[in-house]
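Trainee: Just a sequence and a predicted model for now, questions to come.
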Amino acid sequence: MDANPTEYTPITLPTIDLSLFSSSKPQSTLLLNSLSTAASTYGAFYVTSSSFTLSDEQAIISATKEFFSLPKEVKESVYYRNGGFVRGYIPMGGESGSERTEMKEAFSYGYDWDNRDPPASVLSPFSNSLEGHNQWGQLVDILGVKWKNVLTDYYAKMMQITKDCIKALEMAIGRDIQQPDKSGETISMIRLFHYFPHLNDGKMIGSSPHTDWGLLTLVLQPNSPRGLQIHYNNQWWDVPSKPGSFIVNCGDYLSLMTGGAVVSPLHRVVSDGESERYSLVFFYYPHYDTCLPSGQGSNLKLSLLMDQSVKYEGNDDDQKKNGTEGVTFGEYINRKWNQVARGDYFV
């Protein structure tokens, strides 16, 4: 299972043009079958959208690099705090899904409450523990209002693109997928990642093998060295970058609600040992109060159902299962972020 990560083995995944699903015209059987097969076989595929241009891609990648190029003390001024609500800066070593040190830093943000009319928490409190303001701190003063606008505009675009992706999936698999309502929109989030080059020595990794907890995950990875891999047919496969497209990973919640018919792929991030890597990841969640599906896919090996706070001793698969009976998705996510926190960074 832990094949040599220096061996480049690209996987072939279909690219789905979401604009083809925007009309009322019947979709081709070939297109629907391609998407359905990808979801049920790999749990991953590429999508493109006419609403996201190469100019948009260049702007958000530039904004990402601007943040990570800031002095350490500036980034550390917007630390996120452990406890479920994750907005702000996560330093290298601050999180891990295993015993390994994950050689990355990140910045997490979500729904822009500041632009609400009236502003959130002025006339009404946040409705759950995963809602709250983004941690901008002095970043806007240093990087400018335009920088912040690029990030918040990207969040709005990702929300719409993901909803379009769900519409396409519903047509492909022939069943409704429970979409987040407004509350789901306000707990979804984006993470900007900066991965450091490192040795693949068993002690360090870009991101530990895991499945994503939510409904869908969309990944933008610039034309860069290898990094993202998915596990299929007892082998790790590289997922190549494709400019202008997103990699879609189906999540644990979606896999559970379909009884495993849709795969939530095991994936990881590795290093070529020499190059930095950047990626932008949009985690699309269902409603906070949505109950986790019970009795469906109980034998599925999903990170959502595992205790990732376990001290591993070198085995990424040695995880303990948690019960889901009567637990809402939001409550579960609070647990999950607590489990993957590492080090003494958080209070």
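Mentor: It's in.
Trainee: From now on I want contacts and neighbour counts done on CA atoms only, so please keep to that.
Mentor: Noted.
Trainee: end to end, how far does stretch 132-146 reach?
Mentor: This stretch, stretch 132-146, spans 22 Å end to end (CA to CA, to the nearest Å).
Trainee: Counting neighbours, which bits of that stretch end up buried?
Mentor: 132-135, 139 (16 or more other CA atoms under 10 Å).
Trainee: Same check on stretch 326-342?
Mentor: Of the residues in stretch 326-342, those buried (16+ other CA under 10 Å) are 328-342.
Trainee: Residue 251 is in contact with residue 210, isn't it?
Mentor: No - contact criterion CA atoms under 8 Å: residue 251 and residue 210 do not qualify, at 10.6 Å.
Trainee: neighbour count winner among the two?
Mentor: residue 251 (28 against 24; other CA atoms under 10 Å).
Trainee: Structure two is appended below for comparative analysis:
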Amino acid sequence: MIPVLDWTEVRNDRPAFTAKLGQAVRETGFFLLSNADVPADLRSDVLRLADQFFDQPRAEKAKLSILDTPHFRGWGKPGDESLDETRPEVDTKETFNIGYDLAPDDPRVLANEPFRGVNRWPEIAGFSATMLAYYDACQAQASALLSIMADDLGLHVDHFSDLFTEPLSAMRLLHYPPATGAENEIGAGAHTDYGAITLLMTDGEPGLQVRPRGGDWIDVPHVPGAYVVNIGDCLMRWTNDIYVSTPHRVLPPKRQRRSVAFFCEANPDALVAALPGTGPAKYPPIRAADYLASRLAATYAPKDTE
């Protein structure tokens, strides 16, 4: 149901890889990507440092609360998010968000542009350098996948290149505590991702499920070293619903679960409009930043739990 694609095939037989990717993103919107270009030692360092951060006392992490900045950078405590907008339960996971890195004196930061704040870092040796290196590696991998997707859609392979140069992309460290057995407990509620492409690195602990259109929830298999890749709502909209953004959730794990999600987003001013050759537009054009803002507002809106 969820295919495994081998990135090394791109160099040996790009048309074959493109055909497999095209089928995957049209049918379930999910695939596993083995042999990606992100170095294995960098991935290990990211998970190690993420553990160091989440193992800190709550009061220390709270100094970097995501709720203290309008730019969605920093620590999200359990309960800060509710990804399933149709249900009152909040998510039990905790998170740490990192965005496109800008200096404090960057004009966009000084102008307080949406999503253009500075990253907030814990006092952990090597944390910022490692996370930014991983951010850049994932952005490069996502851009390479977008080139394949452009080819699949009959566009020039560089169609998306200039639209992802200073992206809204976000990197998210995630920690799911073991299940407590509480009623209606959920690690991450059912949702679709907001952006273009998501690259998810996991530690192998089960819990991630996908619900294909017209089907029931299925477990996403773990392939050591492979990324879970999925299409987000923005790219589905961009492709005029040719590509599929599929609901997924994370069940409360038996043991702690760690993962790192990289949400590849376009530049803030990129116009998301039906791509050439995709037929009559199903959605009005919208700036990528405006679309992202509308989705995040719903995610962080207070829930009525009565």
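Mentor: That came through, no problem. Keep in mind it's a predicted model, so treat the numbers as computed, not measured.
Trainee: For the two chains, what TM-score is obtained?
Mentor: The TM-score (TM-score structural alignment, normalised by the length of the second structure) is 0.85; 293 aligned residues with a CA RMSD of 2.7 Å.
Trainee: And the buried residues of stretch 326-342 of the first structure, which is closest to residue 182 of the first structure?
Mentor: residue 330 (14.0 Å; CA to CA).
Trainee: Which residues are in contact with that closest one?
Mentor: Shown in contact with residue 330 of the first structure (CA atoms under 8 Å, 6 or more residues apart in numbering): 130, 287-290.
Trainee: Map it onto the second structure.
Mentor: Using TM-score structural alignment to pair residues, one finds that residue 330 of the first structure aligns to residue 289 in the second structure.
Trainee: ditto for residue 282 of the first structure
Mentor: So, by TM-score structural alignment, residue 282 of the first structure is matched to residue 262.
Trainee: Helix, strand or coil: sort out the closest residue to its match other than its chain neighbours for me.
Mentor: Counting by CA to CA, 6 or more residues apart in numbering, residue 262 of the second structure lies nearest to residue 171, which is 4.5 Å off, once chain neighbours are set aside. Assigned with DSSP: H, G, I helix; E, B strand; the rest coil, residue 171 of the second structure falls in the strand class.
Trainee: Could you give me the buried positions within the helix or strand where residue 279 of the first structure lies?
Mentor: When elements are assigned from DSSP states H and E, residue 279 of the first structure belongs to strand 277-284. For strand 277-284 of the first structure, burial by neighbour count (16+ other CA under 10 Å) applies to 277-284.
Trainee: and of those residues, the nearest to residue 60 of the first structure?
Mentor: Using CA to CA, the buried residues of strand 277-284 of the first structure come closest to residue 60 of the first structure at residue 280, 8.7 Å.
Trainee: The closest one and residue 221 touch, don't they?
Mentor: Yes - Residue 280 of the first structure is within contact range of residue 221, at 6.5 Å (criterion: CA under 8 Å).
Trainee: any idea which element residue 52 of the second structure lies in?
Mentor: With secondary structure defined by DSSP H and E, residue 52 of the second structure is part of helix 40-54.
Trainee: Packing partners of that helix?
Mentor: helix 127-152, strand 257-264 (3 or more CA pairs under 8 Å, 6 or more residues apart in numbering; DSSP states H and E).
Trainee: got a list of contacts for the very next helix or strand once past that helix?
Mentor: Using DSSP H and E, the helix or strand that follows helix 40-54 of the second structure in sequence is helix 58-62. For helix 58-62 of the second structure, the surrounding residues in contact (CA under 8 Å, 6+ apart) are 53-54, 75, 77, 122.
Trainee: what's the mean gap between the following helix or strand past helix 58-62 of the second structure and the aligned bit of the first structure?
Mentor: The helix or strand immediately downstream of helix 58-62 of the second structure is strand 74-76, counting by DSSP H and E. Strand 74-76 of the second structure differs from its equivalent in the first structure by a mean of 0.5 Å after superposition (mean CA distance after the TM-score superposition for the first structure).
Trainee: Can you get me the centre-to-centre distance for strand 74-76 of the second structure and its chain?
Mentor: Put simply, strand 74-76 of the second structure sits 15 Å off its chain's centre (CA atoms, centre = their mean, to the nearest Å).
Trainee: again with stretch 113-130 of the second structure
Mentor: On CA atoms, centre = their mean, the centre of stretch 113-130 of the second structure falls 17 Å from that of its chain.
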